[in-house]
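*Asks:* Prediction below, plus the sequence it came from.
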Amino acid sequence: MDFDHSPKVSDLISRLRAFMSEAVYPNERVYFDQAAGSEDRWTSPPIMEALKAKAKAAGLWNLFLPDHGGGAGLSNLEYAPLCEIMGRSPIAAEVFNCSAPDTGNMEVLARYGTPEQKARWLEPLLAGEIRSGFAMTEPQVASSDARNITSRIIRDGDDYVINGRKWWTSGAGDRRCKILIFMGLTHPDAEPFRRQSMILVPLDTPGVELVRPLTVFGYDHAPHGHFEITFTDVRVPANNMLLGEGRGFEIAQGRLGPGRIHHCMRAIGLAERALESMVARARDRVAFGKPIAEQGMLREAVAQSRMEIEQARLLTLRAAHMMDTVGNKAARAEIAMIKVVAPRMAQAVLDRAIQIHGGGGVSGDFGLAEGWALARTLRLADGPDEVHIDQIARLELAKQTNLWAW
């Protein structure tokens, strides 16, 4: 692997860091103050639209998308350091139109959408004019195995009729959310990975009901949110089907590979900022007659955090490199490994930072508590740790090895 950045990526890194320092970090508090003071908590704070306009004008827009006219044309490896920088701020990804679940949904539409689907939904998503949601997980079943999904998509003439209950549909509460990608059962008797399909469901379709926002360790993440939604006799045109009936798993694999590694890239940026906060706090505070930074346990926490961040970054870059060179399927072990390693690492670093901040660490003053909640959630999002660990083990056990006599 070549660790040197191309001139194009080096320029983007420099410009992105400058934009973060000049526009994003100073406006984090403005964003949360505006959100807290809004009459409608599900409306995006005005500062967000202002920052998005600035980012678009600066050419720092849709950096995640490798192969579409509206993207930056970067490989996964090239995008990695940029995504890490965005992960340092809870508002940055959206500023640059690089936030989930929109990124995954845009990739799905760019890769599998018809010209009509792209014109209606992809173009406004690329422009940052609307937002979207992804409806897959269900409360009644263990959705870590998507074969358990029971929501139905049934053909009826020129339409499909959809029934089911979904939850953890992130982004559905945002007033700008206009479209959902829905995964459901079309062929119950087909082979296991040909039973599911994905279909586009406009959020304002009759029969779609937002039941409630779900909280994550007490955070509802408005205006984004994670919603439980019911679909009751929801009727959409047959041409809303993505790629074709029975191809939901095929789409999911194309969507989740890049999505998982984006989560890991952002988690590294989150951990870096937590480590910086840890160091600053240690230098600023005195306990038992000397700065915390001079005490052995603090130094161990700092060193351990630095080592873990660097290890996770190297594994992320390797996974990204393999995705670019041999494809997502061949890189599935590396994607699974980093999906386990990066959130666990970020959670551990944040936990140490919380401890060093004392009471302030569990408050809302430093962002560490919410960061920890995010890192912990990532150990479930896009497949829980246990699923990825099992896949890693199965791939390892399938290798041909020789028994060595020691």
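*Replies:* Cool, got the structure. Numbers count the residues shown, from 1 in each chain.
*Asks:* Please make it C-alpha for all contacts and neighbour counts, starting now.
*Replies:* Will do.
*Asks:* burial count for W168?
*Replies:* 22 (other C-alpha atoms under 10 Å).
*Asks:* Okay, one more to line up with it:
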Amino acid sequence: MFGHSERLIEIRKRVRHFVDHEAIPRECPELAHDVPALDRVAGELRKKAMAAGIYAPQLPTQLGGLGLSWRDRAVVLEESGRSFLGPIAMNCASPDQPNMINLMEHGSRQQRSNYLEPLIRGDVRSCFAMTEPSPGAGSDPSMLQTTARRRPGGWVIDGRKWFISGAVDAAFAIVLAQTSEGATTFIVDADNPGYRVVRNISSIDGFQIGGHGEIELNACEVADDAVLGEVGQGFIYAQRRLEPARLSHCMRFIGRASRAMEIAQEYVKTRFSFGKPLADLQQIQAMVADSHIDLHASRLMTWHAAAKMDLGESVKHESAMAKVFVSEAVGRVADRAAQMMGALGMSEDTPVSLILRELRPFRIYDGASELHRATLARRILKSNLQP
């Protein structure tokens, strides 16, 4: 009905088995915020994901991936996202996944050899450095303060970035900086003397591989071949990166919220109160029904945008709507799951409270819901789009 391929059933089955028997058993609260430990577990699980034939579903087959369409990818990323470790193990987690897209589309042959290929193998990690402290770029990229000025044979970059997902122990960063020709993306090696990760910013979501770093670029010298793509096209490249990145987040987090509700449903069937299981109470039943409605609507919005991606059509409008709706819907689902489980849902005896914490930032990451609503409304009113 939705144009999924015939091989999807088998791939989905393998991913479900891998997540249930390899990824979920390796989860533990102690891994959260422990960047080195998370890296070690990721390395071990990636070897198993390769052996299971489920590695890098987003990449073309000639690069070692599964070559899945966006529609098939939606299903597979949802399955992987049931576990905190699933997308990391399958090398389809942010920020490396969208960075691979940037490098595939805009990287030179040398850049693909030096950066994309090790990233695909899982030998290194990367980050995308755009967000800055006030008054710099955040939801409004045009406020970009980091600068890059030309010098003979290269550039000198100065600026500060923060909340850069994956920055801690990343091998390189894709840095957005303002030049006289316009915003430009640069590949900066982490061992560059002018590049420094100042700190790992402790955050509500603990299973972000590489944490959330604050980065200082101080007289950071890079050669001309560090420019990714064309000079002055940085904002365009960032937008092309963000649209598929938002959709991929939706796919993964639908899986995470679904798992929280699975756990809660099993709990209310066996937990008795006032002489009957919680599942017999209408208020519990309403929460279950509303959660399945939210998840179903989230899948359909995501699958529709994925189908348009497969057709090569712009999803600027649809990805923004999906991002707003899904980010809020999965949060509602996880919140209901925690509420259904009472005190147990607040504890770390089950993954539900951790899932709730992981999902909350999605309303901010890749553009706050308020920004997307404002942008959508302006576009609708300007173009007189009909509801």
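*Replies:* Received it, and whenever you're ready, just let me know what you need. Please read all numbers here as calculations on a predicted model, not as lab measurements.
*Asks:* can you map out the helices along the stretch 251-387 of the second structure?
*Replies:* If DSSP state H, counting those that start in this stretch is used as the criterion, the helices of the stretch 251-387 of the second structure fall at 282-310, 316-340, 343-346, 352-359, 369-383.
*Asks:* residue range for the longest one in the first structure?
*Replies:* With the alignment judged by TM-score structural alignment, the segment of the first structure matched to helix 282-310 of the second structure spans residues 296-324.
*Asks:* hang on, the earlier thing: just put the helices of the stretch 251-387 of the second structure in JSON lines and tack on mean neighbour count and distance to S134 of the second structure.
*Replies:* Output for these, formatted as JSON lines (neighbours: other C-alpha atoms under 10 Å; distance: least, C-alpha to C-alpha, whole Å):
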{"stretch": "helix 282-310", "mean neighbour count": "18", "distance to S134 of the second structure": "33"}
{"stretch": "helix 316-340", "mean neighbour count": "23", "distance to S134 of the second structure": "24"}
{"stretch": "helix 343-346", "mean neighbour count": "16", "distance to S134 of the second structure": "34"}
{"stretch": "helix 352-359", "mean neighbour count": "24", "distance to S134 of the second structure": "25"}
{"stretch": "helix 369-383", "mean neighbour count": "13", "distance to S134 of the second structure": "17"}
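*Asks:* Of all the ones you listed, which one comes closest to L103 of the second structure?
*Replies:* For the helices of the stretch 251-387 of the second structure, proximity to L103 of the second structure was assessed by C-alpha to C-alpha; helix 282-310 is nearest, at 18.6 Å.
*Asks:* Can you tell me the closest non-neighbouring residue to Y237 of the second structure?
*Replies:* Setting aside the residues directly before and after it, Y237 of the second structure is nearest to N102 in space (C-alpha to C-alpha, 6 or more residues apart in numbering), at 7.3 Å.
*Asks:* which one in the first structure is aligned with the one you found?
*Replies:* Taking TM-score structural alignment, N102 of the second structure has V108 as its aligned residue in the first structure.
*Asks:* Pull the number of nearby residues for that match.
*Replies:* 21.
*Asks:* What is the three-state secondary structure of it?
*Replies:* Following DSSP: H, G, I helix; E, B strand; the rest coil, we place V108 of the first structure in the helix state.
*Asks:* So it sits against I251, correct?
*Replies:* Yes: under the criterion of C-alpha atoms under 8 Å, V108 of the first structure lies in contact with I251, with a separation of 7.0 Å.
*Asks:* Of the helices of the stretch 251-387 of the second structure, which is nearest H21 of the second structure?
*Replies:* Relative to H21 of the second structure, the nearest member of the helices of the stretch 251-387 of the second structure by C-alpha to C-alpha is helix 352-359, separated by 18.5 Å.
*Asks:* Tell me the mean distance between that closest one and the first structure once they are aligned.
*Replies:* Here helix 352-359 of the second structure, set against the first structure after superposition, deviates by a mean of 2.1 Å using mean C-alpha distance after the TM-score superposition for the first structure.
*Asks:* Now do the same contact list for the residue positioned nearest the centre of the second structure.
*Replies:* Against the mean C-alpha coordinate of the second structure, by C-alpha atoms, centre = their mean, the closest residue is S94 at 3.8 Å. For S94 of the second structure, the contacting residues are 245, 249, taking C-alpha atoms under 8 Å, 6 or more residues apart in numbering as the criterion.
*Asks:* quick one: it and I54 of the second structure, what's the gap?
*Replies:* Distance check for S94 of the second structure against I54 of the second structure: by C-alpha to C-alpha, to the nearest Å, it reads 17 Å.
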